[in-house]
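# coords below, sequence missing:
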């Protein structure tokens, strides 16, 4: 009779210690049991503090040009929309004040300026980012290397292609702008790598 009133041992709280790990194994107030197999020091798993991600065999630890291109294009579209929207807001305020518009007419004109200039800037930067990404991916796969030379060549080619329909002078100017921006980006982001290459 006394044995029937006893709670089974599997549901009763307990407190003990694992001698091999010297980590106490205790149960909560509600009687839930903590497994000794889950109570361990995580530093035993990764003693070297290396990356804890699992990569497929043959995969790179960094994202390539193709993966980065999606975020670059999307980010360029958002930046273009924000810059164009702010420019449209400024232009709308100036134009509506000059024409002395008020009320609903002014709000409509302001929205027109903001949406039109925001969409135009977003489309322009999105196209530029798309062309740059295509050149970068083609160069990366064609050469088999993703380095700073790909960035500079892709930036220059993007500037040339973007202005190619406006005459050779504007085309050369666009290429020069692309070369300058790409070189400045490379110098800013890869200073250590460039120094190590020059010191060899």
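Everything's here; your move. Note that the structure is predicted; figures quoted are calculated from it, not measured. Numbering: from 1, shown residues only.

# please make it C-alpha for all contacts and neighbour counts, starting now.
Noted.

# now the closest residue to residue 123 other than its chain neighbours, what's its secondary structure?
Nearest non-adjacent residue to residue 123, counting by CA to CA, 6 or more residues apart in numbering: residue 77, 6.6 Å away. Three-state assignment for residue 77 (DSSP: H, G, I helix; E, B strand; the rest coil): helix.

# quick one, strands of the protein?
In the chain, the segments counted as strands under DSSP state E are 15-18, 23-26.

# quick one: which of those strands is nearest residue 136?
Distance to residue 136, taken as CA to CA, is lowest for strand 23-26 among the strands of the chain, at 53.2 Å.

# just how off-centre is that closest one within its chain?
Centroid displacement of strand 23-26 relative to its chain, using CA atoms, centre = their mean, to the nearest Å, is 42 Å.

# one more to weigh against that first structure:
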């Protein structure tokens, strides 16, 4: 058994055997931390991927971020719209004080939640179509994006009649076509520089 003044005592090795209250402080050492830093690579962090898998997230993994982002964007846009509408309505009604604050908050919450639900629902439908098309076709390309957006617009407006369904599908196709063009601007730049002569 080790005593306080014994050199084999772990307390004496780490904090010294000075008879003062605090002793002399030495940094704590552990036999488990005694390693050669040469074993630790100084390169950038690397991610571990399964053999044969591609090194980017698929449509299913991206769906969760898209849905959450759509809800947050919808809440922000709806909240700003609700603030504007509430401010205008309370000014016209001549309300002041706590009543005005409550009315403005009610407008913000009502419009913010409605817009967040709308954009979140659209994102869920779009993500579901995108994942199904990606798994069915075995690839994830711009055709999947445009087909998923067109089907989303069609399904989202399906309860409003056939004309509204067509308009929803056209809006979805238009937005996705613009996104596909913006997403493949490098390919378009290469095509415009092509000189057949």
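Right, received. Where do you want to start? All values reported here derive from a predicted model rather than from experimental measurement.

# report the TM-score for the pair.
Once the chains are laid over each other, their TM-score by TM-score structural alignment, normalised by the length of structure 2 reads 0.75; 170 aligned residues with a CA RMSD of 2.7 Å.

# follow-up on the earlier one: could the strands of structure 1 be laid out in TSV, adding mean neighbour count and distance to residue 118 of structure 1?
Output for the strands of structure 1, formatted as TSV (neighbours: other CA atoms under 10 Å; distance: least, CA to CA, whole Å):
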stretch	mean neighbour count	distance to residue 118 of structure 1
strand 15-18	12	64
strand 23-26	16	60
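
# just send those strands back as CSV, with distance to residue 146 of structure 1 too.
Listed next are the strands of structure 1 as CSV, based on distance: least, CA to CA, whole Å:
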stretch, distance to residue 146 of structure 1
strand 15-18, 51
strand 23-26, 48
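
# average gap between stretch 135-143 of structure 1 and structure 2?
In the superposition against structure 2, stretch 135-143 of structure 1 averages 0.3 Å from its aligned positions (mean CA distance after the TM-score superposition for structure 1).

# so where is that stretch in structure 2?
Using TM-score structural alignment, stretch 135-143 of structure 1 corresponds to residues 129-137 of structure 2.

# hmm, back to that, the residue nearest to residue 123 of structure 1 matches what in structure 2?
Residue 77 of structure 1 maps onto residue 71 in structure 2, by TM-score structural alignment.

# now do residue 115 of structure 1
So, by TM-score structural alignment, residue 115 of structure 1 is matched to residue 109.

# got the contact list for its match?
79, 82 (CA atoms under 8 Å, 6 or more residues apart in numbering).

# hmm, residue 25 of structure 1 is touching residue 38, no?
No - between residue 25 of structure 1 and residue 38 there is no contact under CA atoms under 8 Å: 9.6 Å.

# need the residues touching each of the two.
Joint contacts of residue 25 of structure 1 and residue 38 (CA under 8 Å, 6+ apart) do not exist.

# neighbours of residue 173 of structure 1, just the number please.
15 (other CA atoms under 10 Å).

# contacting residues around it?
Residue 173 of structure 1 neighbours (CA under 8 Å, 6+ apart): 159, 160.

# mind telling me what it corresponds to in structure 2?
Match for residue 173 of structure 1 (TM-score structural alignment): residue 167.

# in the match of stretch 135-143 of structure 1, which residues are buried?
By 16 or more other CA atoms under 10 Å, the buried positions in stretch 129-137 of structure 2 come out as 129, 130, 131, 132, 133, 134.

# residue 78 of structure 1 touches residue 122, doesn't it?
Yes - with contact defined as CA under 8 Å, residue 78 of structure 1 reaches residue 122; the gap is 6.5 Å.

# tell me which of the two has more neighbours.
Legend: neighbour count by other CA under 10 Å for residue 78 of structure 1 and residue 122, higher for residue 122 (23 against 18).

# list the contacts of the more buried one.
76, 77, 78, 79, 80, 81, 82, 84.

# of these - the most surrounded one?
That'd be residue 81 among those, by other CA under 10 Å, with 25 neighbours.

# next up, the contacts around that one.
Counting by CA under 8 Å, 6+ apart, the residues that residue 81 of structure 1 touches are 117, 118, 119, 120, 121, 122.

# now those residues in CSV, please, with extra columns for distance to residue 92 of structure 1.
Shown next, in CSV, are the contacts of residue 81 of structure 1 (distance: CA to CA, whole Å):
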residue, distance to residue 92 of structure 1
117, 10
118, 12
119, 15
120, 15
121, 16
122, 18
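
# tell me which two of those sit farthest apart.
Across these (CA to CA), the longest gap, 8.4 Å, separates 117 and 122.

# what sits in contact with each of the two?
Contacts common to residue 117 of structure 1 and residue 122, judged by CA under 8 Å, 6+ apart, are 81, 84.

# and the aligned partner of residue 156 of structure 2 in structure 1, how close does it get to residue 172 of structure 1?
Matched by TM-score structural alignment, residue 156 of structure 2 corresponds to residue 162 in structure 1. Here residue 162 of structure 1 is placed at a distance of 10 Å from residue 172 of structure 1 (CA to CA, to the nearest Å).

# try residue 98 of structure 1
The value you get for residue 98 of structure 1 to residue 172 of structure 1, if CA to CA is used, is 39 Å.

# if you count surrounding residues, which of those two has more?
When residue 98 of structure 1 and residue 172 are compared on other CA under 10 Å, the one with more neighbours turns out to be residue 172, at 17 against 9.

# wait, that one sits on residue 160?
Yes - Residue 172 of structure 1 is within contact range of residue 160, at 6.3 Å (criterion: CA under 8 Å).
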